[in-house]
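A.B. asks: Have a look at this fold, sequence not included:
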């Protein structure tokens, strides 16, 4: 290593690279989750009978021994069901059918080449804004945004794996930042309302509870994150490596439309595809705004929830297929119906390793849930925090940190909040803090570590995308590059919360920081 390289690599960069090396020495995700599955089975036997009172109720929840006769029977009978019914699996495969068409046709590559002409600082800002607001599409955004940003960075001659991490981090940040009210807001508000009614019967927490904070977060986090990535992360992690010239992704793009030069025929095809894009989305959104439209809720005639929001996955699938066909026909990359089907097959075929990894992941998560260890751990940790004696703003920070820690092990947002809320909401209420604030603290903590926990169901698909650029990319490659972003999100959101707290600003319409 040269002196120049040593000088460039400061202490923090060396730590991150050390984490990468250590992380990449972990077993293949298949064996990692097989091991975790086995550990859960063993621990359920060791801690059998350990119980807690379910917050807000008189019910007792005890750890179930999955190695007992009853537990083993469940494990055997549910293994295939856990795998086939794993929610992310269907979503990923459906999205990859559409993305396969856009990739094979060459549309995705041409789109990235055109975006790459924009100055870098604005591109990264756009990635964060798009990723955060893309959370409106729920989990579909996790499947769509990272590969797009990876391809974008590839077109910019930047490290595409770092692009994947940035896109993934942006989507995960959307849990606490958005310009729109999403399904997550409805889900969490319902849980918060139930917890609030423990201390105040009949009270309600509305989906708009954190809206003001989330809108401001969208711009503040996107702006600061783009500066942080451009100035501090890009020089160390975003540089191009010649090995990317001959990676699997490069070969796929070449088969879909050539090298870095764009022909006149491809430009005409791209213009046609973009015209269709504008017509498709403007038409859909306009129709969704019309009262009585079939895209609106059939009972309340509203947009959230509605078939338009809940059906974004099939709507996106149809768009990807149609835009790919239009571009492919004009560019000459998709000429027949058979070629169209082949492009879909290739898109799904690239997910073979992900499908295999899902078997232990789905069963690990199901076993962890069935054993009740997740519930017992969450409740006991929350009670420990309650008895720790923190007050004032430091208490709020501790709740955020508590949420970030729990999120490393329990990734289902609704599950965590369902068992944290009945403890956190009443605790803060009696200290004078609103349930809307309690919900916000949980969301901040959850958003900070979503992008670095390997327990996230979509983490393996990120590894699959990364392998297309570097076959040696592993868990350490993704986690090490995500840690600086995770730390940044925590610092930025806690700072923004401090401003909100000390100025006593409203969190949303009719939702303050303090009770009353």
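C.D. replies: Perfect, thanks for sending it. Just so you know, these numbers come straight off a predicted model, no measurement behind them. Residues are numbered from 1 along each chain as shown.
A.B. asks: okay, CA-based contacts and neighbour counts for the rest of this
C.D. replies: OK.
A.B. asks: For this structure, which segments count as strands?
C.D. replies: 51-53, 60-62 (DSSP state E).
A.B. asks: And those strands: which comes nearest residue 492?
C.D. replies: Minimum separation from residue 492 across those (C-alpha to C-alpha) falls at strand 51-53, 35.0 Å.
A.B. asks: That closest one: which residues count as buried?
C.D. replies: For strand 51-53, the neighbour count (16 or more other C-alpha atoms under 10 Å) marks 51-52 as buried.
A.B. asks: Please compute how far that strand lies from its chain's middle.
C.D. replies: Per C-alpha atoms, centre = their mean, to the nearest Å, the displacement of strand 51-53 from the mean C-alpha position of its chain is 31 Å.
A.B. asks: want to compare, so here's the second one:
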């Protein structure tokens, strides 16, 4: 009994440490500003130390650190500041993607699709349905966090099951399965652009041939895999541990909103418009003489693959618009303009983040510090003979630990990609693989960090059913998902690597110079 109390005390102590440490970290906007300043100072120090390496591109040239505090460096920082902001890789693609996803979310289409899916599946598939719907909701993560966990709790309570088990299953799908999906979402171009930018420091020609669907095959397979794993964890570990629910909200269906006749009509018309849109988009790439095919009829290296952001925008915008018109949430072009404005207003934090992050990334690349770190890091790994699967596992664990303290996926990858993508490339691993390993670790540890944006909201939902629910208790409920997802999803990635399967269209496991 004493050992059990000691273990709980150690876990709670660790969780308290995570919360306190994370809360002391600067806001990501401030963090990138600090990092940019540190890069400038470090560039002066390393330049004075005359560090240099041979160009890894194999051209026989020597790479040195550019001093950003020199006259040329100061001139660069002042004259490039606006360009660094505008050219920050994820800025344009995220804002453009959110035009389409935003209209589908604000008209209520995404919300009603998630609600309808969960409400109408057979009861014995409810847990799997919640996890699956959560994973799919990453195309519009806000809707997933706000709609599914409370809906899952209400459904479980209505069936006499523990409501927190339903909340946990939905939360696990939405957050821990964030990087799996059957569709490409805003996450793919957001991370992909940063990956391509980092890869270009080693091999610009290779980076030009990459595309934002670089992980698509793997995330499709992961959707089904994580649905099965999440269901098993829910029904075999989490729900039995929670026991029988004895609260006042059991077996009550009052809070479950039915799909109205108008919403059903909107879904039908939105579905038809999505089908027509898909057919029209297919005509741009499927025929041998289609306008968006590449040279000699290529599909992977084609204008279509280079314009996936536009494809995502159109595919969400048209059904969202149709749904809004049918359900009367859109009555004129002014409503469309207002909803798009609201979507862009919600991106204000990201836009400011893009300014400071853009400076950090640009300064880091201009200083050549990324190249030096890549070469020295690769040499260190060769010295300790860490490569292959152990190297991938180490990278996954490092990312998972960092994610506990820095929640934003794009902010973390903006810091990590310039360092780890070159290192892994010099070890023979493709940027596409490094990004996928990052996504595995980033997703699986989302649900156990109090610093995750929606963590407090999930606690508020949970406290409706258990007033004692706090940070530590919620993490203890979600920890089995995090551990099992991290282990099994990493094993799936290792099997994928062993089989040598492409991660996406034209996206191999290995990188060969």
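C.D. replies: Here it is on my side, so go on. All values reported here derive from a predicted model rather than from experimental measurement.
A.B. asks: TM-score for these two?
C.D. replies: Aligned and superposed, the two chains score 0.66 in TM-score terms (TM-score structural alignment, normalised by the length of the second structure); 430 aligned residues with a C-alpha RMSD of 5.2 Å.
A.B. asks: so which of the strands of the first structure gets nearest residue 211 of the first structure?
C.D. replies: Of the strands of the first structure, nearest to residue 211 of the first structure by C-alpha to C-alpha is strand 51-53, at 32.7 Å.
A.B. asks: hmm, who's touching the closest one?
C.D. replies: Strand 51-53 of the first structure is contacted from outside by 59-63, 376, 379-380, using C-alpha atoms under 8 Å, 6 or more residues apart in numbering.
A.B. asks: Quick one: the strands of the first structure as TSV, columns for distance to residue 346 of the first structure too.
C.D. replies: Shown next, in TSV, are those (distance: least, C-alpha to C-alpha, whole Å):
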stretch	distance to residue 346 of the first structure
strand 51-53	49
strand 60-62	46
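A.B. asks: nearest to residue 413 of the first structure, of those strands?
C.D. replies: The closest of the strands of the first structure to residue 413 of the first structure is strand 60-62. By C-alpha to C-alpha, the value is 19.7 Å.
A.B. asks: What distance do you get for the nearest residue to residue 435 of the first structure once chain neighbours are set aside to residue 493 of the first structure?
C.D. replies: Using C-alpha to C-alpha, 6 or more residues apart in numbering and skipping the chain neighbours, the partner closest in space to residue 435 of the first structure is residue 425 (5.3 Å). To residue 493 of the first structure, residue 425 of the first structure is 20 Å away according to C-alpha to C-alpha, to the nearest Å.
A.B. asks: more neighbours, the two?
C.D. replies: Set residue 425 of the first structure next to residue 493 and count neighbours by other C-alpha atoms under 10 Å: residue 425 wins out with 26 against 21.
A.B. asks: Tell me who's in contact with the more buried one.
C.D. replies: 192, 195-196, 434-435, 438-439.
A.B. asks: Determine which two of those residues are furthest apart.
C.D. replies: The two members of those with the most space between them (C-alpha to C-alpha) are 195 and 434, at 11.6 Å.
A.B. asks: Can you name every helix or strand that the biggest helix by length in the first structure contacts?
C.D. replies: Longest among the helix segments of the first structure by residue count, using DSSP state H, is helix 475-503. Where contact means 3 or more C-alpha pairs under 8 Å, 6 or more residues apart in numbering; DSSP states H and E, helix 475-503 of the first structure is packed against helix 11-24, helix 160-173, helix 211-228, helix 392-407, helix 435-449.
A.B. asks: rewinding a little: which members of the contacts of strand 51-53 of the first structure are classed as buried?
C.D. replies: 61-63, 376, 379-380.
A.B. asks: Now render the residues you listed as CSV, adding distance to residue 30 of the first structure.
C.D. replies: Shown next, in CSV, are those (distance: C-alpha to C-alpha, whole Å):
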residue, distance to residue 30 of the first structure
61, 31
62, 29
63, 26
376, 27
379, 30
380, 30
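A.B. asks: about what we covered before: pull out the buried residues from the contacts of residue 425 of the first structure.
C.D. replies: 192, 195-196, 434-435, 438-439.
A.B. asks: closest one to residue 89 of the first structure among the helices and strands packed on helix 475-503 of the first structure?
C.D. replies: helix 160-173 (17.6 Å).
A.B. asks: Show me what the closest one packs onto, helices and strands only.
C.D. replies: helix 120-133, helix 140-155, helix 435-449, helix 459-467, helix 475-503.
A.B. asks: change it to 7 Å
C.D. replies: In terms of contacts (3 or more C-alpha pairs under 7 Å, 6 or more residues apart in numbering; DSSP states H and E), helix 160-173 of the first structure is packed against helix 120-133, helix 140-155, helix 435-449, helix 475-503.
A.B. asks: just checking, residue 167 of the first structure touches residue 142?
C.D. replies: No. Using C-alpha atoms under 7 Å as the test, residue 167 of the first structure is too far from residue 142 to be in contact (8.4 Å).
A.B. asks: So if I had to pick from the two, which one is more boxed in?
C.D. replies: residue 167 (28 against 24).
A.B. asks: List the residues that contact the residue lying closest to that one once chain neighbours are set aside.
C.D. replies: In space, and not counting its chain neighbours, residue 167 of the first structure is closest to residue 146: 4.5 Å by C-alpha to C-alpha, 6+ apart. Listed by C-alpha atoms under 7 Å, 6 or more residues apart in numbering, the contact set of residue 146 of the first structure reads 164-165, 167-168.
A.B. asks: what residue of the second structure takes the place of residue 146 of the first structure?
C.D. replies: Matched across to the second structure, residue 146 of the first structure falls on residue 141, judged by TM-score structural alignment.
A.B. asks: And that match, how far from residue 187 of the second structure?
C.D. replies: Distance of residue 141 of the second structure to residue 187 of the second structure, given as C-alpha to C-alpha: 10 Å.
A.B. asks: still on that earlier bit, which member of the contacts of strand 51-53 of the first structure is positioned nearest residue 309 of the first structure?
C.D. replies: Nearest member of those to residue 309 of the first structure, counting by C-alpha to C-alpha, is residue 379, at 32.9 Å.
A.B. asks: Can you tell me what the closest one aligns to in the second structure?
C.D. replies: Matched by TM-score structural alignment, residue 379 of the first structure corresponds to residue 375 in the second structure.
A.B. asks: What number of residues are in the vicinity of the alignment partner in the second structure of residue 279 of the first structure?
C.D. replies: Under the alignment (TM-score structural alignment), residue 279 of the first structure pairs with residue 276 of the second structure. Look at residue 276 of the second structure: counted by other C-alpha under 10 Å, it has 15 neighbours.
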